[in-house]
Structures are given as structure tokens and as C-alpha cells.
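1. Turn this into a model:
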Amino acid sequence: MRRPTATVLTLTTTLLLSVATVPVNATTDPFSRYAQQELTWGACAFTPQPDALPAECAAVTVPRDWAAPEAGRDLVVSISRVAATGQHLGSLLLNPGGPGGQGTSLPGALAALQPQLHERYALIGMDPRGTGQEGGTAPEQLPATCEVPVERLSQRTDLDARDRSAGSIAEHLKLPRAVAEACQSEALTPFLTTWQTAHDMELVRILLGESTLDYLGYSYGTWLGAKYASLFPRGAGKMVLDSSTNFQGRLQAAFEAWPQINQRLFEDTFLPWMTRQFPAEVGATTAEAAANWERARRFFAGAGTSPDQFDAIFTGMGSPLRWVLGALVFVLGVRGANGETAATVNGSPLAPQLDARSRAEFGVPLESLTPAALALALAEDPRDYRLVAATRYAVACGDQPTRSAAWHKRLSDQQGPRYPLFGWQYGLSEPCAYWSDAPRQALPTLPAGVADRVLVVQGEFDPQTGYEQARSAVRAAPGAALVSVADSPFHGQYAFDGNPCVDGVVNVFLLRNSRPGDVTCPGVPLPNETEVHPVPGPVRTPAATVATATSPTLPALRESVRAMISDVNAPVR
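-> Reported below is the predicted structural model:
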């Protein structure tokens, strides 16, 4: 998971506005003061990924509060651009999700992987307010963070949400309460919301000189894009919402669904995949694999890794790299439970990928990563303060009214028996349960006149935004279209998954303005497999849509961006 390492971003505190919805003064154009600035394009602070095309960056000055533009210190938002190589069709703004993901490096990657799109569109990235400047190291370029004193947190290293004793529950509740209080104490927090960022996006459209702004957003970026289109329907162009929340409902519902959708992925796709890839280590049947996973969990608990930490590794596995990491931990845990010390994997074709994950995550080659060493590496490193991303919680908890700690405790009691992988833990770990600030602005739902510009793309077994969320959004927005990706367990489908069906449908929509009705695309094979193994689920898959492996271009770049989109949309950062 990506965790910010910045110190807290401090701003001058001014008198805040009163509660409830505060409309922009109808007699004054809030953009007039800021629309006069000129964009000055120059070098970006981030280093482009290998194979990505170079981008140029510019700074955009925005008010701290669009509801009162004259009050408080202005903020600066960073945007990037990869200009079209051919006849300019429009500007496509990109967002990787989060909330709080930085997006200025996305245009260069997308331009390299989708040259047809690069030819006609200016691809625009954005580091939303509160996320700093991607690649920047100066204090003013760092993300806003909340400092949570460690003494406010549990000092236990054996936390297991399955333990329903009063003492265990009290220890679990320390973290979400401390995070909520720390983030609400920051002066900037009330202004890190989707409503504010949508206004920043509208200013970007004006400064780019576009009559409409086309959009591609992943995960939380679907919520942001839908709310932009709801607030500024005249400025919204073609909207591609990939791995979608229910943007017509509650944002927090996407997080509340994590126990169910992660249990489904774990049981129906991940464990069967493990039996095909590592039968000698985890067993040849799903039942054997499930039993061995429990043995691995007990081994790591005995070696100093909290069961909660172990469970978290197997939630939010929305990218192939996360699957490989899960396989690495699983296999070594079983070896440890068997009393073995070696880390070899019986000549598995996945051994090179396991070795790469071992080096990237733990700093040692696979052959040096014994089960005991892995248990030590998984233990949290104590610090004076734990830093969490302010934008993540300011948006997730500040966009809409929250539900109480008692409600979340009941949710944990209900979800735990049904979805034990994360069900016991989620309801005891949600900072929104302790969020006391009321939303300052209301977020409208998508109006009917905009829905025919919306294309939703959704994987069937996505463990980070469930398929049912996307389907509910489309049903509540008559005119929107849904591209279902059968049997796909990954988060983020278009451009970076190497799926020719998905890429073709989205490109036709963006480049030819021809949006399909509801369609189903086959998923792509899982890591180290050459065909898709269909699994019963919410998508009805025609028999003719079984896909086989292809060799997409620039695989390293694809893997890197897919992992970023998955990680930036993890439940805790």
C-alpha cells in the first residue's frame, strides 16, 4: 500500500463557514477571478515510468473554498498534458481514484499504451487538491497528511478481529477514532471534498479552452467524474467510468461492500488459482487450500504477524502484482506451518515473479526470504506518529453524512460470520464511524440529460468496487451503458489490462462518439495462465466469450500502472 511519508501540511486557519449546504453566490461567477490566469507548461516533478511518453506540467491556482472564493488562502493544483499528435478532438482528463490518488503521470502511460487515443486527444492528468505534486519533494509539494500519535493506538501486535471479546474490540476501535480526530483537526480537511475538486475540474476545462471536458476515471474517480457531470452538465463531455462506485447512491457503501466482494474473490477465484499454480504447496482442491491458508495464518500469528495484518494482504487484490504477493505470503506461510525454512517453490513458472515481489516488497531475493524472515518483515515499524492520507478520509467521510460507530459495530457482527476474511475487521476499522463534521455541500445525482454520455466498465469479481455497485449505478441512471468484463478479478479494465474487447469498445466511444448498449467482454487469463477459467457470478457469460492469453505491448508499463490503480484505492493508506 502506498503510505505518505510527508509531514502535516499546515495552512493559515480562517473563520470557517457555517454548516449545511452553502451555495455559491448566484449573482457572482466564482470562476471569474481564476479564469484569467494563463497556464504555463514546463517540466514535471515526477520521473516518467520506463516506456511512458513525456508530459508537461502546469500549476493551477484555485480558491481554498469555491463556496467563498474570497475567503482563505488560495491553493495550487498540479496538472499535466500530453498533447495530441494529430487533429485535436478534445481534452481527456484522467483520474486514478483513491480518494487522493495523484494522476499527473497517467497521461504519459496512457499515451504510450493507446496511440489511437494519443493521436486525437490531449491527455490531461491532475493531482487533486490535497494530494500535493506527484514527484515533488519541497514542503509545498507534499500531500496533506494527518498525524496520528502512536500512543493513541493499540500497542498490541496480535490483533485479530475474530476475537470478539470486549478488550479486543476496544483495541481495534482506537485506530479509526484516532484517525478521524486527527484528520478533522486539520484546517484543510473541510475543503478536501469531491464538490471542491469538481469545481477545480471545471476551472481546468475553462483554462484549457474546451467547450466540454471528456473524462476517464477509475474507482473513486468514477464517483468524482459522475459528480462533476452532475454539477456541471454543460461542461461534461464523454465520461468513461471504470471500476465504478454506485455514483447515484452512497460513496461509503463502496467500502462497506468490501467484506462481501473480497470473500467472493478469495473463495471463487484466488484459491482455485492457487491450487492450479501451487498444488504441491497449498493443495489440489479449494478445500485443501482454504485449510492450508488457515494454517499459514496461525503460523504467522505465532511468529509475530498480527492476524489482521495477514488478512489484509488478501483483501484488495485488484492487480496481478497483488496476486503474486498474496501467493508469496501464502506459500511461505504453509512452509512455515510445515516446519520448513526454505523459500524455494518447486520450480514453479511463477518463481521469477515471486522473486521480483520479494525483492520489491521486502528487499531480499526469494531464496533469502524464509518464513520467519517474512513474518518479521510483515510486522509494522513503530514510529512516533502514523501518517495517513488526509484526502482519503476527508473525501470518504466528508462528502456525505456518515453512520455511527454503533452501526459499524453491528455491521461487523453481521458481516463477520458470512465474510470472515475482512467482515470482522471492516466494521471495527472505519474512521468514518467517528466523523462528526457534517457535509458542507450536497452532491447531486446524475441528471437524465447527461446519462447518455456515460460508459461504465466493470470487472465481474473486482474486489475493490463490486460489480453490484456499478450495476446499481447504471440502473439508477437510465441512459448510461455498462460494459461487463466476465470473470475478471482486477481493478481497472481499460487501457492497462490488455483486454482487446474492452479497449476496442472504449476507443470507439471516445474516438467515434459511438457508445454501445450494455455489452459483455471476456476477461483476460490470470497470471501464468493461458485461458480464462469461468466462475459463476453476477454476469451471464455467453459460451462464445472464453478468452485466451495474448501478448500485450509494454507489459512492464501496464503492470506498473495496474498496480498503482489498485494500491491507491486500497482501504487504508
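2. Could you use CA atoms for every contact and neighbour count after this?
-> OK.
3. Need the distance between the two termini of stretch 357-373.
-> 15 Å (C-alpha to C-alpha, to the nearest Å).
4. how far does that stretch sit from the chain's center?
-> How far stretch 357-373 lies from its chain's middle: 26 Å, per C-alpha atoms, centre = their mean, to the nearest Å.
5. what's that stretch in contact with?
-> Contact with stretch 357-373 is made by 303, 321, 324-325, 328, 332-333, 335-336, 341-344, 354-356, 374, 377, as judged by C-alpha atoms under 8 Å, 6 or more residues apart in numbering.
6. same thing with stretch 107-125?
-> Applying C-alpha under 8 Å, 6+ apart, the contact partners of stretch 107-125 are 48-49, 51-55, 79-95, 103-106, 495-496, 507, 510-511, 553-554, 557-558, 561.
7. distance of Ser514 from Ile206?
-> From Ser514 to Ile206 the distance is 26 Å (C-alpha to C-alpha).
8. of those two, who's got more company?
-> A count of neighbours by other C-alpha atoms under 10 Å puts Ile206 above the other of Ser514 and Ile206, at 18 against 12.
9. Another for comparison:
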Amino acid sequence: MRLRRRTLLLGCLWLLTACGSRSGAPDPVDAEREAALARFREQAVAWAPCDPSIFPEVLLEPLATLGDRLECATLRAPLDWEVPEGEAINLGVLRVRAGDEAARRGAILTNPGGPGGDGLILGALLGLVFASNGGAELGFEAAAPELLGAVSSAYDVVGFSPRGVGGSFRLYCGTNRRAEPPGFYTDRSPENVQALLTLGERQADACLNTPLSQYINTEQTVRDMDLIRTVMGDEKLNFLGYSYGSWLGAWYAKRFPQHAGNIVLDANVDFTATFEAIFNDFVRGFERAFREVALPFAARNDAVFGLGGSADEVYAVYDGLPEDLKAVLVQGSLSIFAALYSSEAVPDIALTLVAARGVDEALEAFGDTLTLDNFDAFAALVGEQTYAEDAFVDELARTYALTLAQDYLLYRDFLENGPYPVELPPEGAVGTAVTCNDAPWPQGAEHYIRRGNEAHESYPLLGGALTAEPCGFWGAPTAAMPETPSEMAPILMVQTGFDAATPSEGALRAFDSLPNAALIYIENELSHGAFPYNTACVDAAVAAYLLDGTVPQTRVQHCDARPLPGETQVYPPGGVPRPAAARVSAQALLRPAAHHPLYGLLHDTVRQNAADFFGRGQSSPWSR
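-> I've put the predicted structure just below:
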């Protein structure tokens, strides 16, 4: 119906152009469109105090220090920017106003990634950190307090809920068609591969049954972003985006080069590629981070963890676990997958492996099938296990093991009580719609069987999950990233060398596509998303660029990584065994000096969005 209407409009436009051009009469179609757009571009923004219920409790007291600088509003935008006279939607927006309104230079729009991440909390957190002189007034060890404080004086910091999530209108995907929960994706039997395929197909069907899903793509979102710029009265849009936010920011800069201001892209996806290629990078990046960062860390500290003195020996502990316990270890409450988003969580990966080895031994000793009725007896057995020689590690691992045991029971119960209705909440629905709508995907089952099998052989930690891909059953995309214009404002990219979710190879390909971009590169850092990094090399450079567009003097500025928790030096990929004389205490490894809790919350907001996005296509008790 929409296609027919567009065809008729185009036909009318041709006739009016052919017949009306002689008289010079205005084009009624253009006039109608401009009038429809004006109702959005000229809307008054009713800023008001934010509802405190949208924030985590830990944020309420610090945010109160902002006073009336913290405000929220709801904007109206077209459902379809190609048909602005049609239906309208709500967009939730938050801002921390510039501290010196008389000297205000504009706004910095922020995005935490996903796709599917709600940006309101990130906007509040970044606004709070900048307003408190880089967090120095909150107890942060701020590396560039004066510069970040100056940014807060001159710029509003804005967070928004992208269409489909949060404080904007919400997209839900669901169908009464059911799907059997597949086993862990490392099971490549024909039956389990088919279950993975069916799950992907049913999720695509659930979203395609929702007509709104065709309007959830990055093209529509960047036009929403430009609307935010327009109604705030700014000539330029400044932007700080993480992960998918780099895809979003690059798209905006290409679509609206005349309005692109200071654009910072952190934890960069390869925005020259398709999402399918990005996912291939993704599973490769996690495999490398696991084997070349997390496992060597455990091996260097074998005296603490007792998992083995080489990365291969530590990997053998993981590889020897039963598949259902691996599923819990990767996807559950103590997910090693989620831990690989942050350098600070690397010691937790080693501790979780210690706990999982003990749970495996308890399962073998228990003998019976674990059920809710006999779980107490199994939990008692888990509690009696010895996990490590070090008493501190032993006690922590026992606590972790009890959590793994509970997750294991939950997972087994989940597998045995399907099939389940196929439903995706807003975050997963938007992640699926954007991924499938933004770029083409090969269609059909055979490609994804082969893709998952090959990825499993090369990258067994996550590779098999590529089989359960909804986009293989979606059809054609509804958007396409614009070409890079001949003139673009200089973009500043920030990238860590061992980012698992957005590996450096893809980030560097994207960087190479932008001749006037600059890059801050932290070579041996693992974490997904760096800024603020609490080193002057990173934070001062980003703050100077956000403040007045000053780019580093060299195209690539190399910054030193911080050591992993408890360690005093940075090890190259693969690392080297730590000499026995340099043994670090368990307390130093597992309970290092903590960052301010809000600093952790800021980075966790980015990393959790990314982790949730990958889980959108998986079926488990934790995705429901």
C-alpha cells in the first residue's frame, strides 16, 4: 500500500513538473511535505524535571547535585521520515544543561550502543561526570578535570531513547508460534542445528508480523537525531557514541555532513562492512580475548587459581566441561562472555573457571539427574568441595559454584519444558530490526548452517551461535548507509587493541575509510569502550576535541594501556608466565582498589548494551 502511494506521488510530481514548470507555480507535493515537516521541526520542547524512577537508585543522590540542569522531554517525530504527513511517534530525550548558558556552544548527543540501548542513563551519567570536573568532585581519579569541566560549562549533554526502546515508543516482537529451546550452540548435531535455525526463523517472523519494524533502522534514527539538533536550535550536532553508536555516528556524519560537528566514536564497529561481516569479527574477537588475554592471566597467576601454568592448560579446564555447564558458564549469571567486555573482570573469568571445575566434579560425584527436589542435597555437596589452596580464593569460588549450580538447574529445567512462545522485548526487537534493516543478509538456511559450523570450528567459544540468525529469514533491508561525502568534518575515533566485541581489525578498516579522521589507540587494552579512561593521553585528547574540535597532532595517537587488576605491567597478547618470586596475593587480584561506583556504572551501561544485543538471538532462561 505504501509503495503504491509513493508511486502515485512520484507520478503526480512528474506531471506537475512537466506541466507546471512553465508557469513557475509552487509544487503542491513539496509544499505538503514541507508543511508536514514543519510541525516537527518547529515544535516547542517542554523541558521538565525527569521522573526519578527511570534512574538506578545509586544515581539519585549524585544526580540531585545537578539541580535544575537535569531535564527531560518528549519530542514528536514522524514514524516514517519519507512520509512526514503520516503517523507520529514519541522520542524520549534527557539533557544536562550547559553550566554557563550565556556561553553555550551547543549540545553533545550520546549513544550507548546496542542497537537497542536506551541512552537516557548514559546521557545523565556523562553529564554528571563532566559537570563534576571529570568526576573529580565525586571521587573519581579524573585525568582531565579542567577540560571536562569546561565541556560541561559550554555544552548540554544529551541522552535519548532511540525509536523502539526506553522513553520513546516501544517495539515488541511476538508470535503464538512456539519454538523448542535449542541446546548450547556447540552441539552441531543436525537436530540442534535445526533448532537453532528454527529459533532464528521464528524470531524474524515475530518481528515481521509487527508493521512498525520496517521503520526501525539507522536511517530513521539519524533523522530523529537531526530533529533533536533542530529543535534545540543548534547548527551542528556533536556526538559521543559507543559500539553500535559508532555505526550510528558515522551514518549521521555521512547523511548530514553540513551539520556534523565534533563526532567521537568509541569501540568502533567496521562501518564500511555489513552486519554479517561485523558478527564474524565479533566471534573471532571474543575467541582471541579469551585465549590471549584471559587464559594467560590465569596461567600467570597459577599459584592463586591452580588452573595450570599455560594458557593451553587453562583452556583444557574449560574445554573439558560438559556442554550444559559450558552454556551456563558462557550465558548465565556469571557469564565469562560478559566478563570479556572489561579488563577489570578478567580475574572473575579465572575464578569462575575454578568454580565450574568444582561443580563438574560435584555433578560426577552426585550421580543422579539434578532436579528441584534433590537440589538441596546437590548444593550441600557443592558446598563441601575444596576449590583452591588459598582460603580466600576457596571461599569466593564456593560462592560462585553455588550460583553456577542454581543456574545449571534453571537451564536444565528450561531445556526440558519447551517449546516456548517466541517473544522479543524492546531491546532485542530493536536490535534485530536494526541489524536486519540496515544492511543485506544472505537469505536461507543452508548459508547459516555452513556459517555456524565453520565459525564453531575456528572460534568455538561463540561461533556456533551464528546459526541462529533472524536476519537470514528477514528479506531485503529497508535502509542503506550513505556514501562517504567528499568533505566531512574530522572525526575522532577511540579504540582498544583487544576489544572483543568490536575488534581492532574492523575498527582500523573503518578508520582507513576516513582520510581526515584521527585515532586514539590503546594497543593492549581489552575493555569495550574506553572513554573516560582515567589517563591524560586518552581523556585530555577527547575532552579537547569535544570542547573545540582540536584533534591530536598525529593521525594516530598511541596511548598506554593500564595493567590488568593486581598486575604491575602490561603483557602483550598471549602474555608470559609470571616468575614464581613475583606472586601476587589473591586479594590484590580479586579485590583490587575499586573505581568509584558511578565510573563502573558508566562503563557497564555501554558494555551491558553490547552483551544484551548479542544475546537477542539466543534462547536461554536469561534471555526471557
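10. Any chance you could compute the TM-score here?
-> Overlay of the two chains. TM-score (TM-score structural alignment, normalised by the length of structure 1): 0.82; 519 aligned residues with a C-alpha RMSD of 3.3 Å.
11. what ranges do the strands span in the stretch 351-500 of structure 1?
-> All strands of the stretch 351-500 of structure 1, identified by DSSP state E, counting those that start in this stretch, fall at 385-389, 454-459, 481-486.
12. Phe31 of structure 1: which of those strands is closest?
-> Nearest to Phe31 of structure 1 among the strands of the stretch 351-500 of structure 1 is strand 454-459; the distance by C-alpha to C-alpha comes to 25.7 Å.
13. Tell me how far the closest one lies from the chain's centre.
-> When C-alpha coordinates are averaged (C-alpha atoms, centre = their mean), strand 454-459 of structure 1 and its chain have centres 16 Å apart.
14. Ok, stretch 176-194 of structure 2 next?
-> With C-alpha atoms, centre = their mean, you get 25 Å for stretch 176-194 of structure 2.
15. Okay, buried residues for that stretch please.
-> By 16 or more other C-alpha atoms under 10 Å, the buried positions in stretch 176-194 of structure 2 come out as 178-188, 192-194.
16. Now, those residues that are in helices?
-> Asn192, Val193, Gln194 (DSSP state H).
17. to the chain's geometric centre, what's the distance from stretch 603-615 of structure 2?
-> When C-alpha coordinates are averaged (C-alpha atoms, centre = their mean), stretch 603-615 of structure 2 and its chain have centres 4 Å apart.
18. what's in contact with that stretch?
-> Applying C-alpha under 8 Å, 6+ apart, the contact partners of stretch 603-615 of structure 2 are 112-117, 121-122, 242-243, 337-338, 341-342, 427-428, 431, 501, 528-529, 623.
19. what do you get for stretch 395-411 of structure 1?
-> The contact list for stretch 395-411 of structure 1, computed with C-alpha under 8 Å, 6+ apart, reads 99, 190, 192-195, 250-252, 427-428, 430-435, 437-439, 441-443.
20. repeat that for 6 Å
-> By C-alpha atoms under 6 Å, 6 or more residues apart in numbering, the surrounding residues in contact with stretch 395-411 of structure 1 are Thr193, Gly427, Cys432, Ala433, Pro439.
21. Check stretch 560-574 of structure 2 too.
-> For stretch 560-574 of structure 2, the external contacting residues (C-alpha under 6 Å, 6+ apart) are Glu292, Pro296, Ile522, Asn524, Glu525, Ala588, Leu589.
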